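Q: Generate coordinates for the sequence data below:
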Amino acid sequence: MRVSVIGCGYLGAVHAAAMASIGHDVIGIDVDARKVESLSRGEAPFFEPGLPEILGDGLASGRLRFSTDIADTRGADVHFIAVGTPQLPGAHAADLQYVDAAVTALMPVLRPGDIVAGKSTVPVGTAADLAVRIASVGATLVWNPEFLREGWAVQDTVSPDRIVVGVPAGDAGVHAQAMLRQVYHTAVAADTPFLTTDYATAELVKVSANAFLATKISFINAMAEIAEVTGADVTQLADAIGLDERIGRRFLGAGIGFGGGCLPKDIRAFSARAEELGKSEAVAFLREVDAINLRRRDRAVQLTVDALDGSVFNKRVTVLGAAFKPHSDDVRDSPALDVAVRLHGLGAQVTVTDPAAIENARLIHPQLTYVADRDDALRAADIVVVVTEWDEYRRQLSPEQAAALVSGRVVVDGRNCLDAAVWRASGWTYYGMGRP
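A: Take a look at the predicted model:
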């Protein structure tokens, strides 16, 4: 099929390359000429495992190309909208200007029978409004939310765990559903669940999934707060309740909380939309979910201060991690970087290292010292603070190896990803989140 992808940021670039990898003829469109030039050379503008390979393969095969000219989408069977929906400045609501601009630009090239598939995360009710505009030229809107995990985005696009398609009623909806089945032909052939819904349900699937995930993470972090004043071990607690199949162990890892460009802003936008609908009480708990999440950053900073006898002033603090999660270079609303900045603000000499995110971190917080090599970053440190659970820190760094580099054997494990017993046995003073 001929496919266009409007917006070539994180979501769009991955989607375009993945669609080409399963055999479609794809044109990616973005207003950023430098980004288009980079992608056209096969250079991914962000770190994502597996993307450089499928990007290069798609370009070499001729099935994938990029452009700044929306007219180049003419003739595509399906047009994906994959632009960002950031948080509005000074508010919690989502900023839909890029979605509106993408649809406005696309209207002159649409033909009767074309499909426009929205992938951007939007407030419920957005699709119904856009559908009217798109139907005016004989095209049909579907809403096809993305469920990508940064670090696994290529896999999640090519082999998703489910496909959700919100369609209008009638023949147009039947046709649209059939077209999306052709787009995702490899996943459909693998019996991936293909769920057809109305617009509102499709929009809610994404934001409610994020709200549930954020709630689960903040729940265990709330339990960590209780554990810290009772002497309980939140890791053992999570193991115990995670054995209940109704609960499950995944995402019950207490630590400094979630971040990134999606989860925080999506739950805030969900709350804002619920308030607009007169149902703010239905998701009032999300405000506390957000507050718990932010408090864990405070706790990591306080643990570091306490570990250094009440002051980090002029102390050499090595922070392991800058990205909000491993396998990513994304530092948007990163708890790891936030902790580093707060420690710097308290007068610490902060050195930050990360396998992928140093350049992005330096752009927004140039006041910190960045060292690419992990061992060089550890040298002469008074304390080590682990804030992103990269394998380079949790599996490949032994306490003996670290001890040979640092000045003080003190570690704050902001992700509870180290084996406390092993590190303590090696002479380290170990502090975890919600652990005695």
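Q: going forward, measure contacts and count neighbours with C-alpha atoms only.
A: OK.
Q: Run a quick neighbour tally on the residue nearest to Lys315 when sequence neighbours are not counted.
A: Excluding its sequence neighbours, the residue lying closest to Lys315 (Cα to Cα, 6 or more residues apart in numbering) is Ala348, at 5.1 Å. Close neighbours of Ala348, defined as other Cα atoms under 10 Å, add up to 20.
Q: So which residues of the stretch 101-250 of the chain form strands?
A: 115-118, 140-143, 163-166, 194-197 (DSSP state E, counting those that start in this stretch).
Q: And the second one, what does it pack against?
A: Spelled out, it's strand 140-143. Counting contacts by 3 or more Cα pairs under 8 Å, 6 or more residues apart in numbering; DSSP states H and E, strand 140-143 packs against strand 115-118, helix 126-135, strand 163-166, helix 171-183, helix 199-230.
Q: Can you lay out those as TSV showing mean neighbour count and distance to Leu263?
A: Shown next, in TSV, are these (neighbours: other Cα atoms under 10 Å; distance: least, Cα to Cα, whole Å):
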stretch	mean neighbour count	distance to Leu263
strand 115-118	26	19
helix 126-135	17	19
strand 163-166	24	19
helix 171-183	17	26
helix 199-230	20	6
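Q: now the ones you listed in TSV, with distance to Val406?
A: Output for the helices and strands packed on strand 140-143, formatted as TSV (distance: least, Cα to Cα, whole Å):
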stretch	distance to Val406
strand 115-118	51
helix 126-135	54
strand 163-166	49
helix 171-183	53
helix 199-230	27
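Q: Please generate a structure for the following sequence too, so the two can be compared:
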Amino acid sequence: MKLTVVGCGYLGATHAACMAELGHEVLGMDCDMDKVAVLNSDKAPFFERDLDDLLAQHTRSGRLTFTASYAEAAAFADLHFIGVGTPQLPGEHAYDLSHLFSAVRQLAPRLTRAAVIAVKSTVPVGTAPRVRDLLHEFAPAGDAVEVAWNPEFLRESFAIEDTLRPDRLVLGFDTEHSWAEAVLRRCFENIITAGTPTIVTDWATAELAKASANAFLATKISFINAMAEVCEASGADVEQLADILGHDVRIGRRGMRPGLGFGGGCLPKDIRGFMARAAELGVEQALTILGEVDAINNRRRERMVDCAREQAGGTLAGQRITVWGAAFKPETDDIRDSPALAHQLHELGAHVTVTDPQALDNARKLHPELDYVDDPTAAVQDADLLLHLTEWPQFPRIDPHRLAARTATPKVIDGRGTLDPAAWHEAGWTFRALGRP
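A: Coordinates of the predicted model:
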């Protein structure tokens, strides 16, 4: 098939490359000329594991190209995926849908024949009818343009796997028998025939799928971190508690990682946007639990600052603190709402040095007041305290004996629960971990 992907940020660029991998001819469209130039040069403007290789393979073959022209996109194909960002409105919990509606308004006047608009962006429930009305108002093809909802469930650092081999495929339509369904089934034929569970539903259910999935994942993480608070107060071990709970098949260990909490561009934004939409619908009490989920998550960050202050003898002023990690999770350079960002320590008077395998450039742009070092071993030179805040697999492999001699005081706080306490104790470190005795 020939198809377009409108919006080539993290979601859109990944989706475009993966659709080319499935054999389609793909035109990615983005208004950012610099981004388009980077993508056409075989690279992504962000880090995602294996994505550069996939982009290079298909841009060089001619199966995948990128443009900044809506007119070119409309002429290229009759299936258009929209994957523009829907960030949180400044000062509010609600989604900012301006990018989505702008994309629809600019694409619509150029749709002169029957087409399918498949929206992948995360939105509040009830957005699909607004998209349909805009398309029917401004598209010359009128009601021959159909709207489908195809939510994404990507995990950063696993985005290609999650696109090509998803654990479910959700297709939402306005009517029971839709021409758009046949088009999307053809597009995803390889995925469907591979046995992927495919749920065909209405618009509202498809819109709710992503928000409710992220709300549940956030709740699971915050639950085990609430247990970490109890463990710290009682002397229990949250890692062992999580293992015990995880053996119950109704609960499961996957995704239930105690530690510093969640961040990124999805979970924090989506639970807040979900609460805002519930309030608009008059059912805010149904999601009051998400307010506590958000509060627990924020308390983990505050707890890390408190632990650092305790280890520093009561004040962070003048302390030299090394932070391992800036990205909100490993295998990404994404620092959006990252719990690893250490600017709070700087504001409390500490001298902060940060290291991260991928996210230093982004962190440096946002927080130029901090120091940045590429080598995690060199970063601990003369440090009074080491904080482990992003669970990159490289960090636990570093020999704590070799590090201890470089520090002013060998003290470490493990905010992610992946360092070996026995090995660090044996190497002479004062070791502290969130939720562990």
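Q: coming back round to it: the residue nearest to Lys315 of structure 1 touches Thr318, doesn't it?
A: No: with contact defined as Cα atoms under 8 Å, Ala348 of structure 1 does not count as touching Thr318 (9.7 Å).
Q: Between these two, which contacts overlap?
A: Shared contacts of Ala348 of structure 1 and Thr318 (Cα atoms under 8 Å, 6 or more residues apart in numbering): none.
Q: Secondary structure element holding Ala56 of structure 2?
A: Element membership for Ala56 of structure 2 (DSSP states H and E) is helix 51-61.
Q: Contacts for that helix next, please.
A: So helix 51-61 of structure 2 is in contact with 14, 17-18, 20-21, 39-44, 64-65, 160, going by Cα under 8 Å, 6+ apart.
Q: For those, which single residue is the most surrounded?
A: Neighbour-wise, these (other Cα under 10 Å) top out at Ala17, 29 neighbours.
Q: list the contacts for that one?
A: Leu51, Leu54, Leu55, His58, Leu64 are the contacts of Ala17 of structure 2 under Cα under 8 Å, 6+ apart.
Q: Using neighbour counts, pick out the buried residues of stretch 47-66 of structure 1.
A: 47-48, 51-52, 54-59, 63-66 (16 or more other Cα atoms under 10 Å).
Q: what about it, start to end distance?
A: 19 Å (Cα to Cα, to the nearest Å).
Q: Tell me the residues of structure 2 aligned with it.
A: Using TM-score structural alignment, stretch 47-66 of structure 1 lines up with residues 47-66 of structure 2.
Q: ok, and the closest non-adjacent residue to Gly113 of structure 1?
A: Closest to Gly113 of structure 1 by Cα to Cα, 6+ apart is Ala139, at 5.0 Å.
Q: scratch that, Phe223 of structure 2 is what I was asking about
A: Val293 (7.6 Å).
Q: what sits against Leu134 of structure 2?
A: Leu134 of structure 2 neighbours (Cα under 8 Å, 6+ apart): Val104, Arg105, Ala108.
Q: hmm, I was thinking of Val238 of structure 2
A: Contacts of Val238 of structure 2 (Cα under 8 Å, 6+ apart): Ile224, Met227, Ala228, Cys231, Pro258, Gly435, Arg436.
Q: Over to Ser311 of structure 1?
A: Ser311 of structure 1 neighbours (Cα under 8 Å, 6+ apart): Val305.
Q: What is the equivalent residue in structure 2 for it?
A: Going residue by residue (TM-score structural alignment), Ser311 of structure 1 aligns to Thr315.
Q: if I look at its match, how far off is Arg416 of structure 2?
A: 23 Å.
Q: so the helix or strand hosting Ser271 of structure 1 matches what in structure 2?
A: Element membership for Ser271 of structure 1, per DSSP H and E: helix 263-276. The counterpart of helix 263-276 of structure 1 in structure 2, using TM-score structural alignment, spans residues 267-280.
Q: In that stretch, which residues are buried?
A: Under 16+ other Cα under 10 Å, the buried positions of stretch 267-280 of structure 2 are Leu267, Pro268, Lys269, Asp270, Ile271, Arg272, Gly273, Phe274, Met275, Ala276, Arg277, Ala278.
Q: ok, average deviation of that stretch from structure 1?
A: In the superposition with structure 1, the average deviation recorded for stretch 267-280 of structure 2 is 0.3 Å (mean Cα distance after the TM-score superposition for structure 1).
Q: my read: His80 of structure 2 touches Met1, true?
A: No: the pair His80 of structure 2 / Met1 is not scored as a contact, 11.4 Å apart, by Cα under 8 Å.
Q: more neighbours, these two?
A: Between His80 of structure 2 and Met1, His80 has the larger neighbour count (other Cα under 10 Å), namely 25 against 15.
Q: Can you tell me how far Leu180 of structure 1 is from Ala128 of structure 1?
A: 19 Å.
Q: Surely Ile191 of structure 2 and Leu164 touch.
A: Yes: with contact defined as Cα under 8 Å, Ile191 of structure 2 reaches Leu164; the gap is 6.8 Å.
Q: mean shift of stretch 209-227 of structure 1 relative to structure 2?
A: Averaged out, stretch 209-227 of structure 1 is 0.5 Å away (mean Cα distance after the TM-score superposition for structure 1).
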